[in-house]
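> Provided below for reference: sequence and predicted model.
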Amino acid sequence: MEIIKDNYVEKEKKQKYLGKKGFLAFITLLSAFIPLSTDIYLPALPKMVESLNTNTSIVNLTLILFFAFYALGTILWGPLSDKYGRRTILIIGLTIYTIASISCVFSGNVYQLILFRILQAIGCGAATAVSTAIVKDSYSGRKLVTVLALVQSTAMLSPIISPVIGAMILSVLSWRGVFEVLGALGILTLAGSIAMEETIEKRYTGSIISSISNIGVVSRNRSFMSLLITFSIMSIPSMSFISASSYIFVDGFGLSPKVYSYYFAANAVFFLLGPLAYVKLSKHYNKIPYITIAYIVMAISGFSMFITGNLSPVIFMISLIPASFFGSLIRPQTTSIMLNQIPEETGAASSLINCALTLFGCIGMIVISSNFFNRIIIMGLMYLITSVISLILWLILSKKHEYNIV
């Protein structure tokens, strides 16, 4: 279905089996796979060190390597979905994810768990890489930005509830119960993939090698790559919080895993509110320089964290929340701007976006895992430095180019 609004065409495809609401719910679930696959077991990290008879650095590899191989997975799945279709790639990826999740339950040691987490990450890459492409296939114009915002915002429910669910599971089961839940999630989403009708209209007709090489074609688009680097840098501090949060609250501030999950959920609420706020505000105030304002606020937030974050868990959260809120507020806009630079090869572009966000995030996770410096101080410095760099790059790019911002 196509609707003409304000001199541009709004596209919205229908799904026979999932329906309009079911399709949106399915895309949201796909977009939430990363937080669901990581945040739900964050409360268990300190206990896993003891249970697996290892140390913090080794256990953190189950998180860091997950993100690294997830990023590599998205590089492959996106272009392959341009050739073989979104539905086929989802079914393959989610099958791998489900089997790996169940295998994690039976891990005999930390190294087996790391291996199965790597396989889980590769399968997970199909879900998130293809989800963005599915949105681009199915919607356009203002509708595209609105759906991106709604999906990304609703997907942020998972960081709110995941640590709480993880803490509840830990109260009755060991950390292995977390992966039983993820296995069930994989089965549910796999069923949704089977029910979904294909969304891509025109498939890539070249060879597999040529399909994957579309990553190179997209990466040679200077406008896209400049924006990609500019918008991905902020993943460094934001993902460092995911890696270090349980150690900051449980080991650093001495809170229980249950209380820690509430703090984590409180921060995630503002991730949820950000995209929703953008949808509301941009309808009436579309001329506001949201991206510029967001980077300024995040820099101030990082400086506050650096100065006062160690005083108490409440003060630390008050310093962090503005960065979380404004970082998520501009995400629908930045994603839309990047996708608009690539008329075709949407799967490859989607892969590069997810890959860049994750790889930059892994840098932050590795840095924050260091035991040589205070984690809160490091996080504050990362927010301050990356915000300033991103702001400078964005001001330079937006001055040179007039981007289509809807």
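Noted; the coordinates are in hand. Note that this is a predicted model, so its numbers are computed, not measured. Numbers count the residues shown, from 1 in each chain.

> all contacts plus neighbour counts: C-alpha atoms, from now on.
OK.

> now do the helices in the stretch 51-200 of the chain.
Counting by DSSP state H, counting those that start in this stretch, one finds helices in the stretch 51-200 of the chain at the ranges 56-84, 86-105, 110-138, 141-155, 157-172, 176-195.

> distance check, the closest residue to residue 170 other than its chain neighbours against residue 93.
Closest residue to residue 170 apart from its sequence neighbours, by C-alpha to C-alpha, 6 or more residues apart in numbering: residue 44 at 7.2 Å. According to C-alpha to C-alpha, to the nearest Å, residue 44 stands 26 Å off from residue 93.

> residue contacts, the residue nearest to residue 170?
Residues near residue 44 by C-alpha atoms under 8 Å, 6 or more residues apart in numbering: 166, 167, 170, 175, 257.

> tell me which of the residues you listed is nearest to residue 101?
In terms of C-alpha to C-alpha, no member of the contacts of residue 44 lies closer to residue 101 than residue 175, at 12.5 Å.

> look up how far residue 245 lies from the residue nearest to the closest one when sequence neighbours are not counted.
Leaving aside its chain neighbours, residue 175 sits nearest to residue 44 (6.0 Å; criterion: C-alpha to C-alpha, 6+ apart). Separation of residue 44 from residue 245 (C-alpha to C-alpha): 12 Å.

> same question for residue 272.
In terms of C-alpha to C-alpha, residue 272 sits 18 Å off from residue 245.

> tell me which of these two has more neighbours.
Ranked by neighbour count (other C-alpha atoms under 10 Å), residue 272 and residue 245 place residue 272 first, with 26 against 22.

> and that one, what helix or strand is that in?
Element membership for residue 272, per DSSP states H and E: helix 257-284.

> list the buried residues in the helix or strand that comes right after that helix.
Remark: after helix 257-284, the chain's next helix or strand is helix 290-308, criterion DSSP H and E. Residues of helix 290-308 classed as buried under the neighbour-count rule (16 or more other C-alpha atoms under 10 Å) are 290-292, 294-306, 308.

> can you pull out the helices in the stretch 301-406 of the chain?
313-329, 331-339, 346-368, 375-400.

> of all those helices, which one comes closest to residue 180?
helix 346-368 (25.0 Å).

> identify each buried residue in that closest one, please.
In helix 346-368, counting by 16+ other C-alpha under 10 Å, buried: 346-368.

> then this one, side by side with the first:
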Amino acid sequence: MLPVSGSFACMARTKRQHFFLILILGALTALAPFSIDMYLPGFPAIAKDLHTSIAEVSLSLSSFFIGVSAGQLLYGPLLDRFGRKRPLHIGLVVYLLTSLGCVVATSVEALIVLRFLQALGCCACTVAATAMVRDLFPVEDNARVFSMLLLVVGVSPMLAPAVGGYVTEFLGWHYIFIILTVLAAVILAGSYWGLPESYQPDPSYSLLPAPIVRSFLFVVQEWRFTTYAFAGAIVFAGLLAYVAGSPYVFLEIFKVSGTQYSLIFALLAAGLIGAGQVNSLLLRKYKSEQIIRAALIFQAITGIILVTGTSNGWVGLAGTLGLIFVFLSCAGFIFPNASALSMAPFSKHAGSASALMGALQMGLGALASVAVSLLSKSDHSTFPMTGVMAACSLLALGILFTGSRVIRYRAGSGKVSL
């Protein structure tokens, strides 16, 4: 069965319905970042309460990343087989139950397992939201919609750590997971009553391993997906390199206070969010391909200046903040356009494409954060963070230019995969 026509669906919606649709899709996309950012300030309290170390508690973050990355590959075929809403609701119920399990966890081992299962439920939200954007909106509007979703997602790094810190201090870390449970319940209710089923179940879609693998292979053989999904995922890896390395760089090297670090984190996140909204305005005049190319070139140049300047001591705290602000702002232009261009070729396989794109982002992002951690063991400077950030932007730029040439060649020779 074909999805609901994006153009028709858009025309049939009122402005009020359009607003709530974007709000619900944004909330689905933001659940995973909230699940990560809100409990980070609670690490010391969790370690003390469970009689373990912060390093052991951090394994629950690693298990969450693994669950999100692997789970997206699971939900892609389910979304194409059973429609968007049923797998989404099942995932949210799993998230609810495991969040309650985290509340009553009495050992770090239990918390690690529960966070993995919580991630398996959570990633249904990300995959479904991305696929539904492709289903419900015209292809030419997808980048603009993803920019609006980025505005909702951007609330997480600005609010979640502060909320988590206050909740831990005044109520205890257990209440972080109670809040996440309530948040998931609200999102479940909103998606149940407020989201249309954008893709009717397709009984012909097989869930056997071989057909699923063929479906994923079909997606990666599309050069437009491979080019923009990989470029966007590697830029996302650069973002997670910043997230992983920023506590050491700002708290240990530049000696800012915990409160100052929270303000810095929020300020830099504002660059990412603001750029996403400016992107919506630029799309009125420029194509997504033009914007993403310019943003990646500028980000790569900024990454080179950042790693060179900080490694040689040419820039201090203010200069470092300014360069990272520009770097993250470039990412705000790249993410929505990369997502839209990756999903554009697909209708029937949108669920699988969304799953692959999400798995690439989390998988490469996890590798980047591990690289920062490993480099930091022997190099106690800004280089582990800034070096990985610069490397990611340069690699993404190389993939974009190489892939774009292949796309133009295939289009010119008539070798089109779809």
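That came in fine, so what should we check first? Fair warning: this is a prediction, and the values are worked out from it, not measured in the lab.

> need the helices of the stretch 51-200 of structure 1 in JSON lines (columns: distance to residue 234 of structure 1).
Shown next, in JSON lines, are the helices of the stretch 51-200 of structure 1 (distance: least, C-alpha to C-alpha, whole Å):
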{"stretch": "helix 56-84", "distance to residue 234 of structure 1": "16"}
{"stretch": "helix 86-105", "distance to residue 234 of structure 1": "28"}
{"stretch": "helix 110-138", "distance to residue 234 of structure 1": "19"}
{"stretch": "helix 141-155", "distance to residue 234 of structure 1": "17"}
{"stretch": "helix 157-172", "distance to residue 234 of structure 1": "18"}
{"stretch": "helix 176-195", "distance to residue 234 of structure 1": "28"}
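
> right, so of those, which gets closest to residue 286 of structure 1?
Among the helices of the stretch 51-200 of structure 1, helix 141-155 sits nearest to residue 286 of structure 1 (C-alpha to C-alpha), with 11.8 Å.

> structure 2: matching residues for the closest one?
For helix 141-155 of structure 1, the aligned range in structure 2 is residues 139-153, judged by TM-score structural alignment.

> which residues touch that stretch?
Residues contacting stretch 139-153 of structure 2 (C-alpha under 8 Å, 6+ apart): 6, 22-23, 25-27, 29-30, 33, 133-134, 273-274, 276-277, 279-280, 283, 288, 332, 336-337, 339-341, 344.

> which ones are touching the equivalent of residue 372 of structure 2 over in structure 1?
Counting by TM-score structural alignment, residue 372 of structure 2 corresponds to residue 368 in structure 1. Going by C-alpha under 8 Å, 6+ apart, residue 368 of structure 1 touches 240, 243, 244, 375, 378, 379.

> please point out which of those structure 2 shares.
For those, the subset whose aligned partners also touch in structure 2 (both residues aligned by TM-score structural alignment, their matches' C-alpha atoms under 8 Å) is 240, 243, 244, 378, 379.

> and the fourth one, what pairs with it in structure 2?
So the one you mean is residue 378 of structure 1. Match for residue 378 of structure 1 (TM-score structural alignment): residue 384.

> sorry, back to before: tell me which two in the kept ones among the contacts of residue 368 of structure 1 are the farthest apart.
243 and 378 (12.8 Å).

> still on that earlier bit, look up how far residue 295 of structure 1 lies from the match of residue 372 of structure 2.
From residue 368 of structure 1 to residue 295 of structure 1 the distance is 21 Å (C-alpha to C-alpha).

> again, but for residue 152 of structure 1
Where residue 295 of structure 1 is concerned, residue 152 of structure 1 sits at a distance of 19 Å (C-alpha to C-alpha).

> swap in residue 158 of structure 1?
Distance from residue 158 of structure 1 to residue 295 of structure 1, by C-alpha to C-alpha: 25 Å.

> what do you get for residue 187 of structure 1?
For residue 187 of structure 1 relative to residue 295 of structure 1 (C-alpha to C-alpha), the value is 39 Å.

> and if you look at residue 19 of structure 1?
38 Å.

> look up the closest residue to the residue most central in space within structure 1, ignoring the ones flanking it.
For structure 1, residue 34 is the residue whose C-alpha lies nearest the centre (C-alpha atoms, centre = their mean; 5.9 Å). Once flanking residues are discounted, residue 34 of structure 1 sits nearest to residue 124: 7.2 Å by C-alpha to C-alpha, 6+ apart.

> one more: residue 117 of structure 1?
Using C-alpha to C-alpha, 6+ apart, the closest residue to residue 117 of structure 1 is residue 66 (5.8 Å).

> doesn't residue 118 make contact with that neighbour?
Yes - using C-alpha atoms under 8 Å, residue 66 of structure 1 is in contact with residue 118, at 5.3 Å.

> got the contact list for residue 271 of structure 2?
325, 326, 328, 329, 332.

> mind running it again at 10 Å?
154, 324, 325, 326, 327, 328, 329, 330, 331, 332 (C-alpha atoms under 10 Å, 6 or more residues apart in numbering).

> trace it over to structure 1, please.
Using TM-score structural alignment, residue 271 of structure 2 lines up with residue 270 in structure 1.

> what is the burial count for the aligned residue in structure 2 for residue 37 of structure 1?
Residue 37 of structure 1 maps onto residue 35 in structure 2, with residues paired by TM-score structural alignment. Neighbourhood size, residue 35 of structure 2 [other C-alpha under 10 Å]: 22.

> now swap in the one 5 residues further on and tell me
By the criterion of other C-alpha under 10 Å, residue 40 of structure 2 has 19 neighbours.

> show me what contacts it?
46, 57, 58, 61, 160, 161, 162, 164, 165, 173.

> repeat the analysis, applying 6 Å as the threshold.
By C-alpha atoms under 6 Å, 6 or more residues apart in numbering, no residues touch residue 40 of structure 2.

> and it, how close does it get to residue 325 of structure 2?
Counting by C-alpha to C-alpha, the gap from residue 40 of structure 2 to residue 325 of structure 2 is 22 Å.

> may I have the secondary structure class of residue 27 of structure 1?
With DSSP: H, G, I helix; E, B strand; the rest coil as the basis, residue 27 of structure 1 sits in helix.
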